[in-house]
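A.B. asks: what follows is a predicted structure for the sequence shown.
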Amino acid sequence: MYELIATSTFGLESVVAKELKSLGYEILKVENGKVVFEGDEYDIALCNIWLRTADRVLLKMAEFKAESFEELYQGTLKVNWGDLIPENGVMHIVGKSIKSKLFSVPDCQSIVKKAVVESMKRKYKKDWFEENGPVYKIEVALLKDVVTLTVDTSGPGLHKRGYRERAGEAPLKETLAAALVLLSKWDNSRMLIDPCCGSGTIAIEAALIGKNIAPGINRNFVSETWPQIPRRIWDETREYARKKINDKEVKILAYDIDGRVLKTARRNSQQAEVFEYIHFQRMPIQEFSSQKKYACVICNPPYGERIGDKESIEDIYRTMGKLYKENDTWSFFIITSNENFQRNFGKKADKNRKLYNGRIKCYYYQYFRELPKKKKE
């Protein structure tokens, strides 16, 4: 068994932990930006393919205190790196240091590389390694003089589902979009509406959730090239994921005023193989109306920081507030960095959560309504 770490954007740790619990894992620890749990080779494949809100899955190799380069070297040398890395493995070292005596990241990377190679020499009884095989990205992370050594099993971040070729002006990360949907507690028995859909990320992630499609089913991961994880494990995990896709109806409406960006949204949904579950239409939010009950509105409207002007943005927020008042069974979930959102919406949120969209600090304003009673199966 390995100790594994699912990393996350600040504020989403509990969402990632809940996802892991639903997949059957026992959580060992939840810290800022990461959730620690245990698993084997099957779990590395399963978590990379299934996790919707985590940034990547790391394999924890060691944790120890180091206030000097010698302590860093000796702590790294104690790890049997050859048990993981083959003779021809590419050892790519990255690092970060926060509030630690060893503040020079390049020096820390150099020391760790030296110690890893020395450990490999002991294992393979040779002095030189070709490094032309599978990639092992080792991170040396120092926080208050405590070193954590990990190896990345994901490769490109888990938000890179493979469906988004282009995005709008203020793109929302796929992992964050999935988290917004999960936090709303929407399910496929209700209609979901995104009135400012942009490149369609929220609608697409909702469709993947509604159909129970694993977000990483159609992409590759760096650990697929590792000899430790047999090809059949990845094949079996993907086959399992395909069998878990449900045949339930999903109702998603996605609107935007920009016809050009809607073309991108349609293309993205086709790439994600969920186009048939989303109705895209060019329409300003001011013209939108519906008689449907119990809809769930999830939206990432313009913030006023990079796109749009102040008056038109505030008008969008006021229109949303009007829709909220006119539709007393609709729930609303809006992410924005705009400080005046609640005032323009006309009501204080039942709950709000601090999140980061890239480097922009945002709040996820949540307006709950009573949900429809579930029919007995």
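C.D. replies: Done, it's in. Numbers count the residues shown, from 1 in each chain.
A.B. asks: from now on I want contacts and neighbour counts done on CA atoms only, so please keep to that.
C.D. replies: Fine.
A.B. asks: tell me which element the residue nearest to residue 82 when sequence neighbours are not counted falls in.
C.D. replies: With sequence-adjacent residues excluded and distances taken as C-alpha to C-alpha, 6 or more residues apart in numbering, residue 82 is closest to residue 120, at 5.1 Å. Taking DSSP states H and E as the criterion, residue 120 maps to helix 105-124.
A.B. asks: one more to weigh against that first structure:
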Amino acid sequence: MSTRYRLFISITPGLESLLAAELGELGLLTSSFELRTGGLELAGDLELLKALCRCSRLAEGVRVRVGKPTAVRDFKALEAVVARQPWHAFLRRGGPAPRLRVSCERSKLYHSDAVAERVAGAIARAVDLDVEANRDDDGEAPLVHVRLVRDELQLSIDAVGERLHRRGYRRHVGQAPLRETLAAACLRAAGYRGRRALWDPFCGSGTLLCEAVLAARGVAPGGAREFAFTRWPSLAGRAPDATRGPLTAASALAIGSDRDHGVLRAAQTNVARAGLRGAVALLAGEPQSVADQIPAGALLVCNPPYGRRLSRSSRELVATYRQLTELLTRRRDLEAWVLTSAGELLRAPRLCWEVALRFDNRGLRVALWQLRR
């Protein structure tokens, strides 16, 4: 009988419904799932764990719950609960002590450092760990999440390792890169399926372009990487197959443009690393100057300049958004979705915008705006 896990799939808060929709389409959403702030929780076996890590484009991480939520109000109870968990299934005897990520909210045990010290000691004693082994490591030690909310303790262990947004193709980035998972979420919200041309007029290092074509081709984002769960003692000799999904839209075309020749070179490198030469076209120039090369009816999805380092009253920023709105006024065949924290700069006569999503990007509240024609 296969082991059953309680799994928490994390995502940027505000995008939980998109994650549920994606997992449903992939056939990975069990009937008992529950939406949580910042993710969703469900139960499944090893095959489901493998598929979640390998196939979700939106998920930021996957954790396995260790034990059930338990009331804890003092350090003695905390150590007792931690000590009786099945750590031998996840941690190797004599191996490095895990890294801990602790959060305490509205609990009697409110000092996270003190909680971390007790948890670390209890785990080390239970598994006979080498507590000195991970002091100078590079992040390969297992990661245990310790969450105390209203005196209720939930322990979890990271099943992923390196964060899921790191697909492996993006070695060069611009000044304000968009994480691959967030790019994928914007594309899903915009309804992109690879059936028409996509244009990003502020493409930067090409993240939106690569995510679009890889998704359209059905390439599993984690199909060629390893995950932390493959090193668990309980799964020794049961490493997952490095499978990829079927190619569904090999002819998908994405067009990126940018006025910065330096970031275009970075985009060219990233596109090549992703194996997408021939599927992504890169053009140099302002949006207005390259617009005539964009096919009629294209889907425009972009992440134009914004952020704390840019003043919303600066001439350059205002001019950039004005050019974009003038372009969209002229090219009424384009469907447009714009991710920005400066939505007020999109206002223009004859253009009606609506917020489709709100979430935080690098500590800044942003919105994905949809142009309603």
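C.D. replies: Noted; the coordinates are in hand. Note that the structure is predicted; figures quoted are calculated from it, not measured.
A.B. asks: all strands for structure 1, in order.
C.D. replies: 2-7, 27-31, 34-39, 56-65, 90-98, 135-143, 146-152, 191-194, 251-256, 278-282, 296-299, 331-336, 351-357, 360-367 (DSSP state E).
A.B. asks: give me the helices and strands touching the fourth one, please.
C.D. replies: To tie it back to what came earlier, the one meant is strand 56-65 of structure 1. Where contact means 3 or more C-alpha pairs under 8 Å, 6 or more residues apart in numbering; DSSP states H and E, strand 56-65 of structure 1 is packed against strand 2-7, helix 41-50, helix 69-77, strand 146-152.
A.B. asks: try it again at 6 Å.
C.D. replies: When contacts are defined as 3 or more C-alpha pairs under 6 Å, 6 or more residues apart in numbering; DSSP states H and E, strand 56-65 of structure 1 sits against strand 2-7, strand 146-152.
A.B. asks: residue 138 of structure 1: which of those strands is closest?
C.D. replies: Shortest distance between residue 138 of structure 1 and these, using C-alpha to C-alpha, is found for strand 146-152: 4.5 Å.
A.B. asks: re the thing from before, of all the helices and strands packed on strand 56-65 of structure 1, which one is nearest residue 290 of structure 1?
C.D. replies: Closest approach to residue 290 of structure 1 among these is made by strand 2-7 (39.3 Å; C-alpha to C-alpha).
A.B. asks: and residue 18 of structure 1, what pairs with it in structure 2?
C.D. replies: Aligned counterpart of residue 18 of structure 1 in structure 2: residue 21 (TM-score structural alignment).
A.B. asks: oh, I was asking about residue 98 of structure 1
C.D. replies: Correspondence of residue 98 of structure 1 to structure 2, assessed by TM-score structural alignment: residue 105.
A.B. asks: equivalent analysis for residue 358 of structure 1, please.
C.D. replies: Per TM-score structural alignment, residue 358 of structure 1 is aligned with residue 362.
A.B. asks: for its match, give me its contacts.
C.D. replies: Contacts for residue 362 of structure 2 (C-alpha atoms under 6 Å, 6 or more residues apart in numbering) come out as none.
A.B. asks: at 10 Å instead, please
C.D. replies: Going by C-alpha atoms under 10 Å, 6 or more residues apart in numbering, residue 362 of structure 2 touches 176, 177, 178, 179, 307.
A.B. asks: Provide the aligned range in structure 1 for stretch 57-66 of structure 2.
C.D. replies: Using TM-score structural alignment, stretch 57-66 of structure 2 corresponds to residues 52-61 of structure 1.
A.B. asks: any idea how far the residue sitting furthest away from the middle of structure 2 is from residue 118 of structure 2?
C.D. replies: If you look at how far each residue of structure 2 sits from its centre, by C-alpha atoms, centre = their mean, the farthest one is residue 76, at 37.0 Å. Distance of residue 76 of structure 2 to residue 118 of structure 2, computed by C-alpha to C-alpha, to the nearest Å: 9 Å.
A.B. asks: and residue 271 of structure 2, by the same measure?
C.D. replies: In terms of C-alpha to C-alpha, residue 271 of structure 2 sits 47 Å off from residue 118 of structure 2.
A.B. asks: cool, residue 14 of structure 2 as well?
C.D. replies: For residue 14 of structure 2, the distance to residue 118 of structure 2 - C-alpha to C-alpha - is 33 Å.
A.B. asks: likewise residue 286 of structure 2?
C.D. replies: Distance of residue 286 of structure 2 to residue 118 of structure 2, computed by C-alpha to C-alpha: 57 Å.
A.B. asks: swap in residue 348 of structure 2?
C.D. replies: Noted for residue 348 of structure 2: a distance of 58 Å to residue 118 of structure 2, by C-alpha to C-alpha.
A.B. asks: kindly report the same for residue 272 of structure 2.
C.D. replies: Counting by C-alpha to C-alpha - residue 272 of structure 2 and residue 118 of structure 2 are separated by 48 Å.
A.B. asks: how about residue 124 of structure 2?
C.D. replies: When distance is defined by C-alpha to C-alpha, residue 124 of structure 2 is 10 Å away from residue 118 of structure 2.
A.B. asks: now residue 236 of structure 2
C.D. replies: In this view, residue 236 of structure 2 and residue 118 of structure 2 are 29 Å apart by C-alpha to C-alpha.
A.B. asks: with neighbour numbers in mind, choose between those two.
C.D. replies: Taking other C-alpha atoms under 10 Å, residue 236 of structure 2 and residue 118 do not tie; residue 118 has more neighbours (16 against 11).
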